[in-house]
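Asks: the amino acid sequence is not available; the structure is as follows:
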């Protein structure tokens, strides 16, 4: 069976990707099943090897399939996206702990260490490149919900030498950015988030449980005390495993 001749203006690999995608989404190819070999697909759809390989790369980039070295291409299991609320910034305690409590499943693991601001982090924190910062990496393994990664950075010029220096250790462990900053005299007044989609990085693919080529949602979050950034973080999630849900306040009109 060849690809749709009614769309001969499109490249052969895209037409083949359309056919295979439709069969995956319709359930003809079930999650976990192995797709026909490259030679079989080329013969069945009357295309050469190169368009088949390109079509398979398209499907892998969309998160529909994954290649297994020496075995072939398989349809990926695609769990229903988990709803992840993003309105807990004023909740007591760590936002990571709040997520875990609300959703169940495994807790976050964390590791803090002193580091120094790169140019990009310096711009985000409005400090100088090379200034000391506290870096905390968080990992939440896949359980009942999707895996997540986060790295948080705080200027040690603000927290160094105080009880708030270590976000998840010491007397203020797990109290969250808002409460920890308040206890050293800094009032968080707002939180900003920028969300982008990008390919997963090699260092992220294993802990997130997704293949290279898959898409992630990257959330760049910053806590502000007035015009002063007191913390910034990168939160990374598998795009097809979750759905970010925002609740926005509405200003009541006067009169």
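Replies: Received, thanks. Predicted model, so just to flag it, every value in this text is computed and none were measured.
Asks: every contact and neighbour count from this point should use C-alpha atoms.
Replies: Noted.
Asks: residue 236 and residue 244: what is the separation?
Replies: Distance, residue 236 to residue 244, using CA to CA, to the nearest Å: 11 Å.
Asks: more neighbours: these two, which one.
Replies: Remark: of residue 236 and residue 244, residue 236 carries more neighbours, 24 against 15, as counted by other CA atoms under 10 Å.
Asks: and the comparison structure, right after this:
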């Protein structure tokens, strides 16, 4: 025997069907939750869960104090993670956005002499409390929030160099590869660990999404050619507006 479908999933599926059939157009306000709950013979909490599921999917949007509306279809932005884009000379994000006909930009805030928390110290092979430069980024595509990143670099590597601040100095905004190369540090590879998550209040505020919305968390670390970690970052990408694509080159060896 199969498991019965939870009531909220059944209601969500029918609301999805009705919206697809054109019963409500883009921008239309849905009937009140109480009215829809009576129509489906379910409790208000079941109806709320069904609508929250469609909000996460980008089909509905909730407006504080106004109700629930049919959302505009979103064109999800593609964030391509590729060794071909990890080249010196420009920001991988700006290259990625230009390929999609979008303008890529970002705001940043760096703090020097920031003690490494335990998890960051582990990733950078430091002792907890070792001093780092922490940089918080907000990335934008055509002026709209795209994703967030928090980057950490050991001051033992950059502290006495002109590139200690990622977004200031002679190579401001040129990316980790270019900046590290300028001080004799050659990046050999990068490791990314993607995990699903839910947006916190702070993340939701910056990204223009709702608390609890699906996000993709990527833990990224750059290593030099000796295998030493030289930078690590946490990327936060909203699922409803962005999708991550991994692109790998294939090496061919002749027999």
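Replies: Good, I have the coordinates. This structure is a prediction, so every number in the text was calculated from the model and none was measured.
Asks: TM between them?
Replies: Taking TM-score structural alignment, normalised by the length of structure 1 as the basis, the two superposed chains have a TM-score of 0.87; 249 aligned residues with a CA RMSD of 2.4 Å.
Asks: which parts of structure 1 are strands?
Replies: Assigned by DSSP state E, structure 1 shows strands spanning 65-68, 72-75, 82-85, 108-116, 132-140, 148-155, 190-199, 215-225, 228-238, 242-245.
Asks: tell me which of those lies nearest to residue 25 of structure 1.
Replies: Minimum separation from residue 25 of structure 1 across the strands of structure 1 (CA to CA) falls at strand 72-75, 10.1 Å.
Asks: tell me where structure 2 has helices.
Replies: If you assign secondary structure with DSSP state H, the helices in structure 2 sit at 7-20, 33-40, 44-56, 92-99, 118-124, 155-158, 176-182, 201-207.
Asks: closest one to residue 248 of structure 2 among those helices?
Replies: Judging these by CA to CA, what sits closest to residue 248 of structure 2 is helix 92-99, at 15.3 Å.
Asks: helices or strands next to that closest one in the packing?
Replies: Secondary-structure packing of helix 92-99 of structure 2 (3 or more CA pairs under 8 Å, 6 or more residues apart in numbering; DSSP states H and E): strand 77-82, strand 104-115.
Asks: mean neighbour count for the ones you listed - can I get that in TSV?
Replies: Converted to TSV, the helices and strands packed on helix 92-99 of structure 2 look like this (neighbours: other CA atoms under 10 Å):
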stretch	mean neighbour count
strand 77-82	17
strand 104-115	16
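Asks: output those strands as a markdown table; include the columns distance to residue 169 of structure 2.
Replies: Output for the helices and strands packed on helix 92-99 of structure 2, formatted as a markdown table (distance: least, CA to CA, whole Å):
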| stretch | distance to residue 169 of structure 2 |
| --- | --- |
| strand 77-82 | 27 |
| strand 104-115 | 13 |
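Asks: which one of the ones you listed lies closest to residue 191 of structure 2?
Replies: strand 77-82 (11.0 Å).
Asks: what sits up against that closest one?
Replies: With CA atoms under 8 Å, 6 or more residues apart in numbering as the test, strand 77-82 of structure 2 has contacts from 93, 96, 241-248.
Asks: between the residues you listed, which is closest to residue 24 of structure 2?
Replies: Using CA to CA, residue 241 is the member of the contacts of strand 77-82 of structure 2 that sits closest to residue 24 of structure 2, with 22.3 Å.
Asks: what's the neighbour count on the residue lying closest to the closest one once chain neighbours are set aside?
Replies: Closest residue in space to residue 241 of structure 2, ignoring its immediate chain neighbours: residue 76 at 4.6 Å, by CA to CA, 6 or more residues apart in numbering. Look at residue 76 of structure 2: counted by other CA under 10 Å, it has 13 neighbours.
Asks: ok, residue 168 of structure 2 next?
Replies: Neighbours of residue 168 of structure 2 under the rule other CA under 10 Å: 12.
Asks: cool, and residue 174 of structure 1?
Replies: Around residue 174 of structure 1 there are 20 other residues, counting by other CA under 10 Å.
Asks: what's the answer for residue 237 of structure 1, then?
Replies: When counting by other CA under 10 Å, one arrives at 24 neighbours for residue 237 of structure 1.
Asks: correct me if wrong: it contacts residue 142.
Replies: No. Look at residue 237 of structure 1 against residue 142 with CA atoms under 8 Å: they stay out of range, at 10.7 Å.
Asks: joint contacts of the two?
Replies: Going by CA under 8 Å, 6+ apart, residues that sit against residue 237 of structure 1 and also against residue 142 are 148, 208.
Asks: doesn't residue 108 make contact with residue 142 of structure 1?
Replies: No. The criterion here is CA under 8 Å, and residue 142 of structure 1 misses it with residue 108 at 10.4 Å.
Asks: a markdown table for the helices of structure 2, including distance to residue 82 of structure 2 and mean neighbour count?
Replies: Below are the helices of structure 2 laid out as a markdown table (distance: least, CA to CA, whole Å; neighbours: other CA atoms under 10 Å):
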| stretch | distance to residue 82 of structure 2 | mean neighbour count |
| --- | --- | --- |
| helix 7-20 | 35 | 16 |
| helix 33-40 | 45 | 14 |
| helix 44-56 | 28 | 19 |
| helix 92-99 | 9 | 18 |
| helix 118-124 | 21 | 17 |
| helix 155-158 | 25 | 17 |
| helix 176-182 | 14 | 20 |
| helix 201-207 | 24 | 15 |
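Asks: need these in CSV with distance to residue 132 of structure 2, can you?
Replies: As requested, the helices of structure 2 are exported to CSV (distance: least, CA to CA, whole Å):
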stretch, distance to residue 132 of structure 2
helix 7-20, 47
helix 33-40, 50
helix 44-56, 36
helix 92-99, 23
helix 118-124, 9
helix 155-158, 5
helix 176-182, 15
helix 201-207, 23
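Asks: for residue 149 of structure 2, find the nearest of the ones you listed.
Replies: Ranking these by proximity to residue 149 of structure 2 (CA to CA) places helix 201-207 first, at 10.4 Å.
Asks: mean shift of that closest one relative to structure 1?
Replies: After superposition onto structure 1, helix 201-207 of structure 2 lies on average 1.6 Å away from the residues it aligns with, using mean CA distance after the TM-score superposition for structure 1.
Asks: what sits up against that helix?
Replies: 138, 145-148, 210-211, 213, 238.
Asks: which of the residues you listed lies closest to residue 228 of structure 2?
Replies: residue 148 (24.9 Å).
Asks: picking up where we left off before, out of the strands of structure 1, flag the one nearest residue 37 of structure 1.
Replies: When the strands of structure 1 are compared by CA to CA, strand 72-75 sits nearest residue 37 of structure 1, at 6.8 Å.
Asks: for the closest one, give me the average deviation versus structure 2.
Replies: Strand 72-75 of structure 1 differs from its equivalent in structure 2 by a mean of 1.9 Å after superposition (mean CA distance after the TM-score superposition for structure 1).
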